[in-house]
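Student: Next one to model:
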Amino acid sequence: MALSILGYAAQSATTPLAPHSFQRREPRPDDVVIDILYCGVCHSDIHQARNEWHSSVYPMVPGHEIIGRVSVVGAEVTSFKVGEMVGVGCMVDSCQHCSACQAGLEPYCEKGATWTYNDKDRHDGLPTFGGYSERIVVSDKFVLHISDKLDPKAAAPLLCAGITSWSPLRHWKVGKDSKVAVIGLGGLGHMGLKFAKAMGADVTLFTRTPGKEAEARRLGADHVVLSTDPAQMQAVARQFDFILDTVPSQHDLNPYLATLNLNGVLCLVGLLEPIEPPVQAGMVVLGRRSISGSAIGGIAETQEMLDFCAEHDIVSDIEMIDIQNINHAYERMLKSDVRYRFVIDLASLKKAG
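Tutor: You can find the predicted model right below:
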């Protein structure tokens, strides 16, 4: 029997999110039903709700940084128990057969991963709805264990902001001998600082905003460079092995490329638009430097990150909100007025009326 669910949804690109009732599928034998406790608010939720990526389908229930408790397990589920704290991130399925899926890289599924919201279930064709809601039904292969050592509220953003920062740092083998820089101090950037420091790297923050040094050091930075100051940028020329670029808007990569050493890598995790202004090819060719990109990690990698966070006491810096304040939170996010991630207390849904 389908589940009747209350959530918050966008009905169009121009209307505010508001209470919305919808149906979730009847649980399958391999499904886990999760009562949602907390859901992080990602900048991509705004892009999707407002159709800024030109692929939105309405009504849309956003949210892909989900923490909750298992309330039902299907007959074939053996790895989760009722009452367990679990998480769900940006995807809820994939083909599970292609080379990417077989390598544990489900977000790069050759047939396309099934995203947690604004997508279609690959089995029944029904729309997927996200975590701004009471509960969710997910295949057990895409559910993650959340350690009792983690504050579940602050763990929610680990399911997107966390893994998006973690995956490239792991892929490019950042460790105790690495010199790493992070561009931007937001939801992704603050996690990048925490992870790189915990991995043992020497960590620098690039920022355009003066006065962030104390905050950056609290989060793990050893050094802070004001990227609008040519003298400071010249002082770190050819220094870094790896740069994590978390900026979601178009910006000039050339000054940062100049700070990479031989074989250095600049990895884009925030920008999906064309690179503008153009990259000077000589900056890449003459230093054998690379520009790369990375999305979220696979399920096994995400579990590895969560276990690392439990071991090293790492969570996101958050501000809790009620679901009724989600539209105001979106406006604040657009002004960078949050340190560093909003998390919705889904108990507030009961106030929705």
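
Student: Please count neighbours and contacts with C-alpha atoms only from this point.
Tutor: Fine.

Student: going on from the longest strand anywhere in the chain, what's the next piece of helix or strand?
Tutor: When the chain is parsed with DSSP state E, its longest strand is strand 31-41. For strand 31-41, the following helix or strand on the C-terminal side (DSSP states H and E) is helix 43-49.

Student: Show me what the helix or strand just after that following helix packs onto, helices and strands only.
Tutor: Using DSSP H and E, the helix or strand that follows helix 43-49 towards the C-terminus is strand 66-73. Judged by 3 or more C-alpha pairs under 8 Å, 6 or more residues apart in numbering; DSSP states H and E, strand 66-73 is in contact with strand 31-41, strand 85-88, helix 152-155.

Student: Proceed likewise with the subsequent sequence, for comparison:
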Amino acid sequence: MTAVPAFAAPAAGVPLERTTIERRPVGENDVLIEIKYVGICHTDIHHVRDDWGRGGFPLVPGHEIAGVVAEVGPGVTGYQVGDRVGVGCMVDSCRKCENCRNGLEVYCTGGGLVATYADTMRYTDGAPTQGGYSTHIVVDERFVLGIPEGLPLEQAAPLLCAGITTYSPLRHWNAGPGKKVAVIGLGGLGHLGVKFAHALGAEVTVLSQSLRKKDDGLRLGADHYYATSDPKTFEELAGTFDLILNTVSASLDGDAFLSLLRIDGTMVYLGIPEKPVSANVGSLMMGRKSIASSGIGGIPETQEMLDFAAANGIGADVEVISADEIEQAYDRVLRSDVRYRFVIDNSTI
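Tutor: This next block holds a predicted model:
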């Protein structure tokens, strides 16, 4: 075991503090990563405050990890010391079920994925997983992603969660030329959804409560920007979209947003509202519309996303902070006061 510096929540609702954690020795197929940057995801805040009742304290959050390979095990073939790499929301899966064999580890049915933090290495030693608010992490090479040259590490880090969360449904529902895509919300997820949908060739519309971020939305690649607080928006855009990505966690009027879909259109929920999603069957029936959801992508698709991002000059819009600013950043995330992702400089841990 190797002790490394980290920031951890000692208990639910308690501010994070500097500590050290143990990382396992580098095994046959392991990669030791020196973490350069880690993004702050809203999920981190939920876990630190134990909003979902999962416990597991002390807890080191962070699943948007970008860094450099510091050491590799003797069986590693895909990476070498000095390579730019990333780790997202999972660090293992059963590897045997149909979904895992097909590169859909996120939907593992053989016991579920092993999350990067707040989980246990159930397929190996049962040790708790601790995330990227630390200086180093050891991960099996199968769950390590290559970050292409030209993609700044601080901009790449949020792609490992927020990026793949929006890229995966865009690819699955065939966003591209001739398709009209709407993105609800222009935040950490939404701003990347706009960038990816635009780069894929779709006509992109942002649907936000107000026009406050309109200039940003158009700069990021949106063709149109509408305020959902204006009832005329729903009249003007009725029957317009092939695909709607809902990136917010607030409860919405499902019927109102379903009215914006054209025939065979789909609204995909990427945030998790506190209350169950509801809609009248008639809103789905009249137009053969669908409500769906989507997790992150599997490892192959996540690598595809990173390669696509590099090829198209896509990175997250970030505000880099020191580790001492984590609590302030959490408060600002809850106030939606960030454009559009906080990233921790891990040299400050």
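
Student: Report the TM-score for the pair.
Tutor: A TM-score of 0.98 describes the superposed chains when it is computed by TM-score structural alignment, normalised by the length of structure 2; 347 aligned residues with a C-alpha RMSD of 0.9 Å.

Student: Can you check which of the helices and strands packed on strand 66-73 of structure 1 gets nearest to residue 25 of structure 1?
Tutor: Comparison of these against residue 25 of structure 1 by C-alpha to C-alpha identifies strand 31-41 as nearest, at 10.1 Å.

Student: Strands of the stretch 51-200 of structure 1, start to end?
Tutor: 66-73, 85-88, 91-93, 114-115, 135-139, 144-145, 179-183 (DSSP state E, counting those that start in this stretch).

Student: From the contact counts, what lies against the last one?
Tutor: Just to be clear, that refers to strand 179-183 of structure 1. Using 3+ C-alpha pairs under 8 Å, 6+ apart, strand 179-183 of structure 1 sits against helix 187-198, strand 202-207, strand 240-245.

Student: cool, the fourth one as well?
Tutor: In this structure, strand 114-115 of structure 1 packs against strand 91-93, with contacts taken as 3+ C-alpha pairs under 8 Å, 6+ apart.

Student: From the chain's centroid, how far away is the strand it packs on?
Tutor: 14 Å (C-alpha atoms, centre = their mean, to the nearest Å).

Student: with structure 2 superposed, average distance for that strand?
Tutor: Compared with structure 2 after the fit, strand 91-93 of structure 1 shows a mean deviation of 0.4 Å (mean C-alpha distance after the TM-score superposition for structure 1).

Student: Give me the contact list for that strand.
Tutor: Contact partners of strand 91-93 of structure 1, identified using C-alpha atoms under 8 Å, 6 or more residues apart in numbering, comprise 64, 107, 113, 114, 115, 116, 122, 138, 139, 141, 142, 143.

Student: So for residue 69 of structure 1, what's the nearest residue that isn't a sequence neighbour?
Tutor: Distances taken as C-alpha to C-alpha, 6 or more residues apart in numbering place residue 85 nearest to residue 69 of structure 1, at 4.6 Å, with adjacent residues excluded.

Student: Kindly report the same for residue 173 of structure 2.
Tutor: That would be residue 243: by C-alpha to C-alpha, 6+ apart, it lies 7.4 Å from residue 173 of structure 2.

Student: so which of the helices and strands packed on strand 66-73 of structure 1 gets nearest residue 75 of structure 1?
Tutor: Closest of these to residue 75 of structure 1 is strand 31-41, at 8.4 Å (criterion: C-alpha to C-alpha).

Student: Run through the residues that contact the closest residue to residue 168 of structure 1 other than its chain neighbours.
Tutor: In space, and not counting its chain neighbours, residue 168 of structure 1 is closest to residue 294: 6.1 Å by C-alpha to C-alpha, 6+ apart. For residue 294 of structure 1, the contact set (C-alpha under 8 Å, 6+ apart) comprises 164, 167, 168, 267, 268, 269.
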